[in-house]
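Undergrad: Give me coordinates for this.
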Amino acid sequence: MDETRRDRNAEGRAHNARPRDGLGRPLPYGAPGVERQPEGVARAPEETVREAQRLLDAGMPFHAHEVFEDAWKSGPDAERELWRGLAQLAVGLTHAARGNATGGARLLRRGAAALTEFAAAGSGAAVVTSHGMEIGALTGWALGLAARVEEAGAPAVDAAAEAPRLRANG
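TA: You can find the predicted model right below:
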């Protein structure tokens, strides 16, 4: 297959059809890859959190990012920063697992900032969103991982072992 061609979806929009590995890296056409997340799926928040957690636990944060991105794009405006921040945490973990400490730390911090702003925009005192996620724990996880991956000589992280718990009880 021509590696320089531009893949298109049914609507004619650019869409990379190359298979990907568990960390979202493109593989050569025809190589076995992991099943990709369908794009543009509107899920209920409970389903979004559950599916993203399943993917994070499986060491596939890039794919969890795609689930969060769907919620970010299809959810209510009031929750855009929440889902965008969670997507950035997942991409930050992806980069850290790929060995890109600088990019991973930057995205983890950016996602943590988005979550902090989301929590501050709510009732002020609550650290748990209406979807049961503990924002303080997630931001603490992100900032801690960002600091660790930036340490001199720090190895790439194991995405499954480092996956955050989106909910303390789930």
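Undergrad: C-alpha from now on. contacts and neighbour counts both.
TA: OK.
Undergrad: So which residues make contact with stretch 143-153?
TA: Outside stretch 143-153, the residues within contact range by C-alpha atoms under 8 Å, 6 or more residues apart in numbering are 96, 101-102, 104-106, 108-109, 112, 154-157.
Undergrad: My error: substitute stretch 72-84 in the last question.
TA: 40, 42, 68-69, 71, 111, 114-115, 117-118.
Undergrad: after the longest helix seen in the chain, next one along is what?
TA: Counting by DSSP state H, the longest helix found in the chain is helix 101-121. Note on helix 101-121: by DSSP states H and E, the next helix or strand toward the C-terminus is helix 135-150.
Undergrad: Check which helices and strands the longest helix of the chain is in contact with.
TA: Applying 3 or more C-alpha pairs under 8 Å, 6 or more residues apart in numbering; DSSP states H and E, we find helix 101-121 packed against helix 80-98, helix 135-150.
Undergrad: Following up with a second sequence; could you model it the same way so I can compare the two?
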Amino acid sequence: MTDRDRTPDGKPQNARPRDALGRPLPPGEEGVERVPEDLDLDVEETIAEGQRLLDHGFPFHAHEVFEAMWKKAPPEERPLWQGLAQLAVGLTHLLRGNPTGAASLLKQGQARVRHYEDEPPYRLDIDGLASWADHLLTEIARDEPIPAPPTPRLRMP
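TA: Prediction:
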């Protein structure tokens, strides 16, 4: 039996390197920098970092940034951050070639963020994000390869 990687406080972790879409690589291979588990950004930093990661083709990492905010957000905002995380990981699954998983997560994320469409917090473009998800869901339903899915825009123009 092999020892598991652990954090300094003894919690299990997977320290294997990962590719740009968050897939584990064989030990010893060079991966991309991971989002720190103790990430502590404020709302504006979270949105900016999430957008930066999405813009650079790292939706899995954006998902982790949104997930960090989801875990610490006040209860009334948790569905927002969970929805943003699900949209980002839905895009991750699409880019990994898993349209079924992508569709499921895009639908779940879209449903969660739509709860905020009447009064979008933080200048988030809830309508734009919902339309972006609708577009991808339509493309997935066509059952044809989607060569370059568009990048979502988090903020209203």
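Undergrad: Make CSV from the helices and strands packed on helix 101-121 of the first structure and add mean neighbour count and distance to residue 162 of the first structure to it.
TA: Listed next are these as CSV, based on neighbours: other C-alpha atoms under 10 Å; distance: least, C-alpha to C-alpha, whole Å:
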stretch, mean neighbour count, distance to residue 162 of the first structure
helix 80-98, 27, 8
helix 135-150, 19, 8
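Undergrad: Quick one: map residue 45 of the first structure onto the second structure.
TA: Under the alignment (TM-score structural alignment), residue 45 of the first structure maps onto residue 43 of the second structure.
Undergrad: Give the ChimeraX command for selecting the buried subset of the contacts of stretch 72-84 of the first structure.
TA: In ChimeraX syntax, the buried subset of those is picked out as below (16 or more other C-alpha atoms under 10 Å):
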select :68,69,71,111,114,115,118
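Undergrad: Out of the contacts of stretch 72-84 of the first structure, which is nearest to residue 87 of the first structure?
TA: Relative to residue 87 of the first structure, the closest of the contacts of stretch 72-84 of the first structure is residue 68; by C-alpha to C-alpha it sits at 5.1 Å.
Undergrad: That closest one -> the second structure?
TA: Under the alignment (TM-score structural alignment), residue 68 of the first structure pairs with residue 66 in the second structure.
Undergrad: where's that match relative to residue 156 of the second structure, distance?
TA: 18 Å (C-alpha to C-alpha, to the nearest Å).
Undergrad: cool, residue 74 of the second structure as well?
TA: Distance from residue 74 of the second structure to residue 156 of the second structure, by C-alpha to C-alpha: 23 Å.
Undergrad: Ok, residue 79 of the second structure next?
TA: 19 Å.
Undergrad: before we move on, the earlier item: including distance to residue 129 of the first structure, could the contacts of stretch 72-84 of the first structure go into CSV?
TA: CSV is the format used below for the contacts of stretch 72-84 of the first structure (distance: C-alpha to C-alpha, whole Å):
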residue, distance to residue 129 of the first structure
40, 23
42, 19
68, 15
69, 18
71, 15
111, 16
114, 14
115, 10
117, 12
118, 9
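Undergrad: which one is residue 111 of the first structure nearest to, not counting chain neighbours?
TA: Leaving aside its sequence neighbours, residue 111 of the first structure sits nearest to residue 85 (C-alpha to C-alpha, 6 or more residues apart in numbering; 4.0 Å).
Undergrad: tell me, stretch 139-148 of the first structure lands on which residues of the second structure?
TA: Counting by TM-score structural alignment, stretch 139-148 of the first structure falls onto residues 130-139 of the second structure.
Undergrad: Quick one: average offset of the matching stretch versus the first structure, please.
TA: With mean C-alpha distance after the TM-score superposition for the first structure, stretch 130-139 of the second structure departs from the first structure by a mean of 1.2 Å once superposed.
Undergrad: what residue of the first structure takes the place of residue 96 of the second structure?
TA: Mapped onto the first structure by TM-score structural alignment, residue 96 of the second structure lines up with residue 98.
Undergrad: OK, contacts around the closest residue to its match other than its chain neighbours?
TA: Distances taken as C-alpha to C-alpha, 6+ apart place residue 156 nearest to residue 98 of the first structure, at 6.2 Å, with adjacent residues excluded. Contact analysis of residue 156 of the first structure by C-alpha under 8 Å, 6+ apart lists 96-101, 149.
Undergrad: check contacts around the most centrally placed residue in the second structure.
TA: With distances taken as C-alpha atoms, centre = their mean, residue 63 lies nearest the centre of the second structure, 2.3 Å away. With contacts defined as C-alpha under 8 Å, 6+ apart, the neighbours of residue 63 of the second structure are 50, 84-89.
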